[in-house]
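Asker: Below: sequence and its predicted model.
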Amino acid sequence: MEPICKYFLLSLPESIDSKDWLKQSLNNGDCQLNDFKIPEFQIGTLDSLVQESEELSKIDVQLQTSISKIVDILNNVLENGSFRTVNSKNVLDYVETFNWNSSKYRLDKSIKSLVEIISNEAINLDSDVRTSYSNYQTAKSNFLAADRKRNGDLSIKSLHDIVKPEDFILDSENLTTILIAVPKNMNDDFKKSYETLTPFVIPRSAKLISFDQEYNLYSVSLFKKYEQDFINGSREKKWQPRIDFTYNEEKLNEMRKEFDLTKTNEQKLKNELIRLAKTAYSEILNNWIHIKAIRTYVESILRYGLPPQFNCFLIKFNKQNFKNFDKSKTELIKKFGYLGGDGFENGSNLNEYASLVDPDFEPFVIYNIEIV
């Protein structure tokens, strides 16, 4: 799924005069730069930060995957309409003006507690959307089956609006009536051979009830004893016995209601899914950006040390300059690669903590944010 916008979330030490260079020189100054405000958190020990870093890496990927799935669902079920809003803002405005929600995620809690609260919210919502989507898919499948019965050809469609009581022998101990959908190119063969297909077929009992472009629908009466033989013989002839249909007034009334009931249920569950998925998109993306903020804070301490003294920037790439995304990262590494020390240039991992938690070690803290 192609993103609608890409960002670098970049953290650099305060001691570096980086903002002017990022504005004026990165990608020839053709990047939108925003400050990304991250509050101070309850840090704990460095060992606890290493553990949280590992957990944050997993949650980051999990929430991004969840958002992509929700976008895919909404694209499938929405005929039109926008859904990319977070906290009543356009999603890009929300990301670019991000502020930590301290009333909901209190900063007197530990990083571990905040990660648990935020991730659990997102995971529960994701589970609700998946359940709702599964229910909708079942309802849609039932509706499509009912629609085929109503609008398909005579070999599969419901016959409740076609047949009449006088088309059947009813309440007989010995006789029964079978409906046969005969392909039109086999009509002559049917007329010639149906009476002798099995013993005790009532002569001249075949009655044309209906027809469409593909089939003629006949009723044939015979002794019940030979009903299964007649069905088997019809199938060998490539006729389509409609054994799914038995004339029963109560059953017919139920079938008349089936289409409307499945259509109503499909539409009801579709509307519920759309409402839930829109809410989930907003909430989980909000959760995701909060997780990005915590992850950037944790990694910045592990990279640059204590006390926390770093600046965070959001570098925006619209679709028209996606081609410069990788090029810009190369420029950043060229400019700020010295932060990794001499060892970064020859590939060794200088930072004990970073090497433990980040296999794609960069000389500074940088994460991709792709909005889909």
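Answerer: Structure received.
Asker: For the rest of this, base every contact and every neighbour count on C-alpha atoms.
Answerer: Will do.
Asker: Return the list of helices and strands in contact with the helix or strand where residue 292 lies.
Answerer: For residue 292, the host element (DSSP states H and E) is helix 249-304. Counting by 3 or more CA pairs under 8 Å, 6 or more residues apart in numbering; DSSP states H and E, the packing neighbours recorded for helix 249-304 are strand 5-13, helix 46-77, strand 85-86, helix 111-151, helix 352-357, strand 365-371.
Asker: what's the angle from the fourth one to helix 249-304?
Answerer: By that I understand helix 111-151. 150 degrees (axes from the mean of the first three to the mean of the last three CA atoms, to 10 degrees).
Asker: tilt between helix 111-151 and helix 46-77?
Answerer: Going by the same axes, to 10 degrees, helix 111-151 makes 20 degrees with helix 46-77.
Asker: second one coming, line it up with the first:
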Amino acid sequence: MSESKMFWLISAPNREGQDIFEQVNQKTAKESNCSENKKFATPSLRVGTLNSLIALNDDLHRLDTFMENTAKKLAKQLGDLAGTKPKDKSLSIDGSPIQNYLSSFKWDDGKYSLKLTLQEIVDKLTTYTTKIDEELKTRAGEYSSLSSSLAAEERKTSGNLTVRSIQDLIPPEVLIQSEYITTAFVVIPKSQEKDFLQAYETLSEYVVARSAKRLATDPDFFLYSVFLFKKYYDNFKHKVNEKKWVIREFKADNAADLNKSSQETQKLTESKKNYKASFQRWCKISFPEAFTCWIHLKVIRLFVESVLRFGIPFNFQAILMRPHKPDDKNLRDILYNQFKYLGSAHISGKNELEEGEKFFPYVYIPIDCEM
């Protein structure tokens, strides 16, 4: 069975003479084997005013979702470019799996100085992530445009006779474009060839008798040429469409386009290949940036909610838990019994739903690392 990629980041206030981590670890890991636990190092962030914490806390939920989505879009894009589900190695942080980064998390004081206010740190995290998110949209759009252009060119020389280019299938002797006579090119299903040969001369006036000539074939269709008076071409085309056959337009002065199209296909193929390699490199570089921004924001969420819940001076223990099941009811019950003494007017029973969200006596921040 594969390991769960759901983590729980929880916190509870320290109690004199008690080791909160050891109590939780004893009950949830050693006795019940519900989870793997590690102490989680939280930095001494600047608290600020109560009003600023409350205002910031409202924004943190929204930003958490935004940053999570950005990281997961990068992971998905890497998978799409590779044609497979992204491997843990391709989603590493400094060469280590993202789970290891979480387990040994250290606050990046070089980027997010602890001298800054919480709002200033959040603004920096948001700026970094927004820049990555916007560039991802731009790069993905450019790659999609390249792919669409290449597919359109490839359809000109591939696909069945109803969609592919017929430039290379028309011999000069059947191409008549005089003042009075023209050539119509008709694609018909192979199963309807007999019907076509019996009907084409009477579909319109002034169709040249016995002029139909088979020019090309593919697994499902035939391409025929038919001579007729130019004046009645539109009427003939209309009658062909009524039969659910396909008229293919051909202009003599475009015959040279086939070579040009082939060159364009080669050019687009090379451009797409080069862009894809560049895009993959950028995603591999940007994913760690987006993921670490997201986790730093999680830490700020934990800090802010812990201070709002447990007060100041802050003195709480954070624990990173990796449940063996993504949402283990037994684990929830153990934690509830462990921390029910923290209950307040907000909690009247186990895991009561408050405003559509689960509310626990301890601070709970989920981290879904399933990319």
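Answerer: That came through fine. This is a predicted model, so every value here is computed, not measured.
Asker: After superposition, what's the TM-score here?
Answerer: Put the two chains on top of each other and the TM-score (TM-score structural alignment, normalised by the length of the second structure) is 0.88; 358 aligned residues with a CA RMSD of 2.5 Å.
Asker: about what we covered before: closest to residue 272 of the first structure out of the helices and strands packed on helix 249-304 of the first structure?
Answerer: Comparison of these against residue 272 of the first structure by CA to CA identifies helix 111-151 as nearest, at 7.7 Å.
Asker: mean deviation of that closest one from the second structure?
Answerer: After superposition onto the second structure, helix 111-151 of the first structure sits on average 2.0 Å from its aligned residues (mean CA distance after the TM-score superposition for the first structure).
Asker: picking up where we left off before, tell me how far the helix holding residue 292 of the first structure is from the chain's mean position?
Answerer: Put simply, helix 249-304 of the first structure sits 8 Å off its chain's centre (CA atoms, centre = their mean, to the nearest Å).
Asker: continuing past it, what's the next helix or strand?
Answerer: In N-to-C order, the element after helix 249-304 of the first structure by DSSP H and E is strand 310-318.
Asker: corresponding residue for residue 55 of the second structure in the first structure?
Answerer: When the first structure is aligned by TM-score structural alignment, residue 55 of the second structure is paired with residue 51.
Asker: Against residue 366 of the first structure, how distant is its match?
Answerer: Separation of residue 51 of the first structure from residue 366 of the first structure (CA to CA, to the nearest Å): 19 Å.
Asker: Would you mind telling me which of these two has more residues around it?
Answerer: Neighbour count, other CA atoms under 10 Å: between residue 51 of the first structure and residue 366, residue 366 has more, with 21 against 13.
Asker: number of nearby residues for residue 100 of the second structure?
Answerer: By other CA under 10 Å, neighbour count at residue 100 of the second structure equals 12.
Asker: Am I right that it falls within a strand?
Answerer: No. With DSSP: H, G, I helix; E, B strand; the rest coil as the criterion, residue 100 of the second structure is helix rather than part of a strand.
Asker: According to the alignment, which residue of the first structure corresponds to it?
Answerer: Under the alignment (TM-score structural alignment), residue 100 of the second structure maps onto residue 93 of the first structure.
Asker: Skipping its backbone neighbours, what lies nearest residue 292 of the first structure in space?
Answerer: residue 60 (7.0 Å; CA to CA, 6 or more residues apart in numbering).
Asker: Correction: the previous question concerned residue 184 of the second structure.
Answerer: residue 226 (5.2 Å).
Asker: Which helix or strand contains that neighbour?
Answerer: Residue 226 of the second structure belongs to strand 221-229 when assigned by DSSP H and E.
Asker: That strand vs the first structure, mean deviation?
Answerer: Looks like 1.4 Å for strand 221-229 of the second structure (mean CA distance after the TM-score superposition for the first structure).
Asker: where in the first structure is the aligned partner of that strand, by residue range?
Answerer: With TM-score structural alignment as the criterion, strand 221-229 of the second structure aligns to 215-223.
Asker: Centre of the chain to that stretch, how far?
Answerer: Worked out by CA atoms, centre = their mean, stretch 215-223 of the first structure lies 46 Å from the chain centre.
Asker: and the aligned partner of residue 173 of the second structure in the first structure, what does it touch?
Answerer: Mapped onto the first structure by TM-score structural alignment, residue 173 of the second structure lines up with residue 166. By CA atoms under 8 Å, 6 or more residues apart in numbering, the contact set of residue 166 of the first structure is empty.
Asker: Check residue 260 of the first structure too.
Answerer: Contacts of residue 260 of the first structure by CA under 8 Å, 6+ apart: none found.
Asker: residue in the second structure matching it?
Answerer: In the second structure, residue 260 of the first structure lines up with residue 266, judged by TM-score structural alignment.
Asker: any idea how far its match lies from residue 154 of the second structure?
Answerer: 10 Å.
Asker: Secondary structure element for the residue lying farthest from the centre of the first structure, which one?
Answerer: Centroid-distance maximum for the first structure: residue 203 at 57.9 Å, with CA atoms, centre = their mean. Assignment of secondary structure by DSSP H and E places residue 203 of the first structure within no helix or strand.
Asker: Could you find the counterpart of it in the second structure?
Answerer: Correspondence of residue 203 of the first structure to the second structure, assessed by TM-score structural alignment: residue 209.
Asker: surely its match meets residue 201?
Answerer: Yes. When contacts are counted by CA atoms under 8 Å, residue 209 of the second structure is listed as touching residue 201 (5.9 Å).
Asker: I'm done for today, thanks for sticking with me.
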